[in-house]
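K.L.:
A predicted structure for the sequence below; I have some questions about it.
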Amino acid sequence: MPDGQSRESGARAELLRAAEEALRQQAPALPPAAAALLHRLAEALPTAELAAEPPERIAAATASLYAFAAERKPGTAKVRLLPPGPGRGAVAVAEIVTEDMPFLVDSVLAALALSGRTPRRLLHPVLRVARDAAGRLEGFAEGGAAESMMHVEIAPATARLLGGGGEAPDEGWETTEAALRRALTETRLAVADFPAVLQRLRAAEAEIAREDRPRPPPAVPSCAGWRRTISSSSATG
């Protein structure tokens, strides 16, 4: 490993150790698995950005999200929005815990944009979790169910939608939280319906293939092409 990369790796490890120590001091009752969440949240941060964050702030974000994820009923998304305040400074924080599924990030960003909110940072680790029958978090384990645990920092001021004209939306944080809940509910329904939609497209494709019909011109997407497009989107969204 080149010297520069080695120094950066060493500096990063030291920053994470400081954040872990801050986590132990702030939330001594949390299990060791909370440190694993801290590392997964930090994965998305470049070393320079990680160094600019006080370790206490990283620890506080981890402790809050882990405590929020401690219990979740199957088939539900947990959402809460914490307004600007102590430990968060001038930004609000949305915390989301749900089964991992396609389109989560796109849905969250769209809900924020339509609410006139600007995300400053979105951390989105997907972890394999073990829960008991009541939904209580027992830890992280290989082979567990994949869950998305999101930490979204949001600018305090609302912004006018592009092309919307007029003033920025005058909405409180409760309205923004409700928009996130609604978006996640609709995403879950869309993902649940997707296999049936795909089955119908395949049936239509097979029916068209059996019939003696002229092929559509190149500019018109075929049924098969459309099916491949949405299948690819669902796998990568």
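P.N.:
Looks like it arrived, so ask away.
K.L.:
For the rest of this, base every contact and every neighbour count on C-alpha atoms.
P.N.:
OK.
K.L.:
helices or strands next to the strand ranked longest in the chain in the packing?
P.N.:
Longest strand in the chain, counting residues (DSSP state E): strand 145-154. Other elements packing on strand 145-154 under the criterion 3 or more CA pairs under 8 Å, 6 or more residues apart in numbering; DSSP states H and E are helix 55-69, strand 92-99, strand 119-123, strand 126-131.
K.L.:
and it with strand 126-131, angle?
P.N.:
Orientation check (axes from the mean of the first three to the mean of the last three CA atoms, to 10 degrees): strand 145-154 against strand 126-131 gives 120 degrees.
K.L.:
which parts of strand 145-154 are buried?
P.N.:
Using 16 or more other CA atoms under 10 Å as the test for burial, strand 145-154 gives 146-154.
K.L.:
With stretch 67-83 instead?
P.N.:
Buried, per 16+ other CA under 10 Å, within stretch 67-83: 68-69, 71-72, 77-83.
K.L.:
Just send the helices and strands packed on strand 145-154 back as JSON lines, with distance to Arg188 too.
P.N.:
Listed next are those as JSON lines, based on distance: least, CA to CA, whole Å:
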{"stretch": "helix 55-69", "distance to Arg188": "18"}
{"stretch": "strand 92-99", "distance to Arg188": "9"}
{"stretch": "strand 119-123", "distance to Arg188": "20"}
{"stretch": "strand 126-131", "distance to Arg188": "17"}
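K.L.:
among the ones you listed, which is nearest Thr175?
P.N.:
Closest approach to Thr175 among the helices and strands packed on strand 145-154 (CA to CA): strand 92-99, 12.5 Å.
K.L.:
Next secondary structure element downstream of the closest one?
P.N.:
Sequence-wise, the next helix or strand downstream of strand 92-99 (DSSP states H and E) is helix 104-114.
K.L.:
Show me what counts as buried in that following helix.
P.N.:
Neighbour-count burial for helix 104-114, counted by 16+ other CA under 10 Å, picks out 104-105, 107-113.
K.L.:
And stretch 19-31, by the same measure?
P.N.:
Residues 19-24, 27 are the ones in stretch 19-31 that count as buried (16+ other CA under 10 Å).
K.L.:
this is the comparison structure:
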Amino acid sequence: MDQNASDARQRVIGQIIECARETASAECRSHLDSFIWQYYRNISLEDLKKRDVDDLAGAAVGHLDYALTRRPGKPKARIFNPEAEKDGWSSPHTIVEIINDDMPFLVDSLGMVINRHDRYIHLTVHPVIKVRRDAGGRLVDVLPNGETSDDAVTESLIHVEIDRIPEKSAFRVILGDLLSSLEDVRLSCQDWSAMRSKCLEISRELVTNPPPLSAEIVDESRALLEWMEDDHFTFLGYREYELVKGEDFDTLKVVPDTG
């Protein structure tokens, strides 16, 4: 982005902050400047100009208000059609918002859920923000971009605008799918390091205790496992199988409690 466009975007974000101060609660106002600068800093000037400043301010304040409380390690997600009288802003689209510990695959997983429900994503706002919370999960501080602290946690906030869904009954179905997907992502990220270690362990076993196969096949298998472990493969699950010999054919049997 050239300097003129960058300056113009900063001016628009400044206008959003000024507008947000008029409607935000006292608790939200204490976090407002740092939050909104980070909320919209990666959104193109073109996308910002397509929307009213009042609506951009209302969306950011609403997401901040929603983020004031969050239980540690637990995602928050909601789907709604914003209304000016109730929410302080409006949109022709349905809004999906998430607050979660920052981790890989969140945006991709959300996109897959939305696509499964045959909806198009018109805008994605995805700030990754460092915050401090008290023991009960209440927001204490929003750190400025680039700052860090030993007691801060990194949270991923996602706001997407999708094709409008008039039937609110459909919200529950999409929300259920979304929360299930977020849980799958969390489990994958928790187990990711262990799965990589297991991959290396199996690779070493091919050297120390090779199977009764040709050296060429064993070497190729080992090279593949090492390549996968070297950040070339997304580990999403692991399970062990036992090779059971049969008279007519061999079968793979799941080893219980391995995945």
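P.N.:
Perfect, I can see it now. Quantities reported herein were computed from a predicted structural model and do not represent experimental measurements.
K.L.:
returning to what we had before: so which of the buried residues of strand 145-154 of the first structure comes closest to Glu53 of the first structure?
P.N.:
Glu153 (13.4 Å).
K.L.:
What does that closest one correspond to in the second structure?
P.N.:
Here Glu153 of the first structure is matched to Glu161 in the second structure, going by TM-score structural alignment.
K.L.:
Show the contacting residues for its match.
P.N.:
93-96, 121-124 (CA atoms under 8 Å, 6 or more residues apart in numbering).
K.L.:
if you set the cut-off to 10 Å instead, what comes out?
P.N.:
Glu161 of the second structure is in contact with 79, 81, 91-97, 119-125, counting by CA atoms under 10 Å, 6 or more residues apart in numbering.
K.L.:
Kindly list the longest helix within the first structure.
P.N.:
The longest helix of the first structure (DSSP state H) is helix 173-210.
K.L.:
And the contacts of the helix or strand just after it?
P.N.:
Sequence-wise, the next helix or strand downstream of helix 173-210 of the first structure (DSSP H and E) is helix 223-236. With CA under 10 Å, 6+ apart as the test, helix 223-236 of the first structure has contacts from 101-103, 191, 194-195, 197-206, 208-209, 216, 221-222, 237.
K.L.:
do that again at 8 Å, thanks
P.N.:
For helix 223-236 of the first structure, the surrounding residues in contact (CA under 8 Å, 6+ apart) are 102-103, 198, 201-202, 204-205.
K.L.:
ditto for stretch 204-215 of the second structure
P.N.:
218, 222.
K.L.:
how far out from the middle of the chain is it?
P.N.:
Average the C-alpha atoms of stretch 204-215 of the second structure, do the same for its chain, and the two points are 40 Å apart (CA atoms, centre = their mean, to the nearest Å).
K.L.:
Same question for stretch 61-76 of the second structure.
P.N.:
Computed by CA atoms, centre = their mean, the chain-centroid distance of stretch 61-76 of the second structure equals 14 Å.
K.L.:
corresponding residues in the first structure for it?
P.N.:
Mapping stretch 61-76 of the second structure onto the first structure (TM-score structural alignment) gives residues 63-78.
K.L.:
now stretch 15-23 of the second structure
P.N.:
Stretch 15-23 of the second structure corresponds to residues 18-26 in the first structure, going by TM-score structural alignment.
K.L.:
Tell me roughly how far the matching stretch lies from the second structure on average.
P.N.:
Once the two are superposed, stretch 18-26 of the first structure sits an average of 0.8 Å from its aligned residues in the second structure (mean CA distance after the TM-score superposition for the first structure).
K.L.:
Any idea how many residues pack against Gln199 of the first structure?
P.N.:
By other CA atoms under 10 Å, the residues close to Gln199 of the first structure number 12.
K.L.:
can you tell me how far whichever residue in the second structure pairs up with it sits from Asp52 of the second structure?
P.N.:
Using TM-score structural alignment, the partner of Gln199 of the first structure in the second structure is Ser197. Distance of Ser197 of the second structure to Asp52 of the second structure, given as CA to CA, to the nearest Å: 50 Å.
K.L.:
what does Ser149 of the second structure give?
P.N.:
Remark: distance between Ser149 of the second structure and Asp52 of the second structure (CA to CA) = 35 Å.
K.L.:
Tell me which of these two has more neighbours.
P.N.:
Under the criterion of other CA under 10 Å, the comparison of Ser149 of the second structure against Asp52 puts Asp52 first, with 14 against 10.
K.L.:
In the first structure, what sits opposite that one in the alignment?
P.N.:
Matched to the first structure by TM-score structural alignment, Asp52 of the second structure sits across from Pro54.
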